[in-house]
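S.K.: Quick one: sequence plus predicted model below, questions after.
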Amino acid sequence: MTEFAGGLTCLWLGMVLAISFLEAPLKFRAPGVTVPIGLGIGRLVFRALNGAEVVLAVLVAAAIAVADVRWPVYLCSGITALVLIVQLAVVRPPLNRRSERVLAGEDAPRSRAHLAYIVLEVVKVLALLTLAGLLLAAAD
């Protein structure tokens, strides 16, 4: 079961890296993409990513619950889940409110919540990387 959880964790890590650190910043550099268009695309993409993350988090937790693992696996999975919960429940709502204002035509200032989301993404990537390593090492 640790192989399954490790594979799911690697999939989750790849999705976060591809979307948050590649797609998100690059879309605003594409010709013709305005801030409102980029925000509209970003909202759709991150809503889909976060939904997939919730499913992956549940699957990883279920696989870990039935596997024979040591406490660092529980710690890393807990940190990862906590970061995701904070992103979804605390940070995303102000980001959504700001993007709604921009999409409505308002010139809203840059949100500090955006920086918090990025910091949490970095923490989540480090936790996922560590979790994947622990799970795959336990599978040997």
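M.R.: That came through, no problem. If you're wondering where the values come from, they're calculated on a predicted model, not measured in any experiment. Numbering: from 1, shown residues only.
S.K.: make it CA atoms for all contacts and neighbour counts henceforth
M.R.: Fine.
S.K.: Pull out the buried positions in the helix ranked longest in the chain.
M.R.: Counting residues, the longest helix found in the chain (DSSP state H) is helix 35-66. Residues of helix 35-66 classed as buried by neighbour count (16 or more other CA atoms under 10 Å): 36, 38-39, 42-43, 45-46, 49, 53-54, 56-57, 59-61, 63-64.
S.K.: next, the one to line up against it:
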Amino acid sequence: MVLAISFLEAPLKFRAPGVTLPLGLGIGRMVFRALNAVEAVLAVALGTAVTLASPPVPVIALTVAPVLLLTVQLAAVRPVLNRRSDRVLAGERLPRSRAHLYYVACELAKVGALLALGVTVLGSGA
């Protein structure tokens, strides 16, 4: 989901014919709100499964990493992006935002942590 939405849908929607900046921002806000809600539910499920399984320390660490990254995105980066998109939707012209880069960095790190978690779980038999 993260790969499809963050790295395919998000950049491509602004290249589609007829998609204006306000329309793209509105769509993006809805899509990322839904993605983050699903991620939060999956993070709780993953955390519960790991807690009940008593896995090795690397599995615990690689479970905590994407959950922490999601928490940073939801608590620190998304609010900044939401305030900025509110201003753009109100008609303000703003320079490019570094907050997007922080969000993308978190997404990349999250994908890496989830891949490492999958490899570690498969390799450990946990």
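M.R.: Structure's in. What do you need? Treat the numbers as computed from the prediction; the structure is a model and nothing was measured.
S.K.: Secondary structure class of the counterpart of Glu106 of structure 1 in structure 2, three-state.
M.R.: Structural alignment places Glu106 of structure 1 opposite Glu92 in structure 2 (criterion: TM-score structural alignment). Secondary structure for Glu92 of structure 2, judged by DSSP: H, G, I helix; E, B strand; the rest coil, is coil.
S.K.: burial of Glu92 of structure 2, as a residue count?
M.R.: 11 (other CA atoms under 10 Å).
S.K.: Check the one 5 residues further on too.
M.R.: Ser97 of structure 2: 11 surrounding residues under other CA under 10 Å.
S.K.: so what's it up against?
M.R.: For Ser97 of structure 2, the contact set (CA atoms under 8 Å, 6 or more residues apart in numbering) is empty.
S.K.: Distance of it relative to Val44 of structure 2?
M.R.: 30 Å (CA to CA, to the nearest Å).
S.K.: Enumerate every residue touching the residue nearest to the spatial centre of structure 1.
M.R.: In structure 1, the residue lying closest to the centroid (CA atoms, centre = their mean) is Val16, at 5.1 Å. By CA under 8 Å, 6+ apart, the contact list for Val16 of structure 1 reads Leu49, Glu121, Val125.
S.K.: That one maps to what in structure 2?
M.R.: Checking TM-score structural alignment: Val16 of structure 1 goes with Val2.
S.K.: Disregarding flanking residues, what is the spatial nearest neighbour of Arg101 of structure 1?
M.R.: Ala108 (6.6 Å; CA to CA, 6 or more residues apart in numbering).
S.K.: Show me what counts as buried in stretch 90-100 of structure 1.
M.R.: Val91, Arg92, Leu95, Arg98, Ser99, Glu100.
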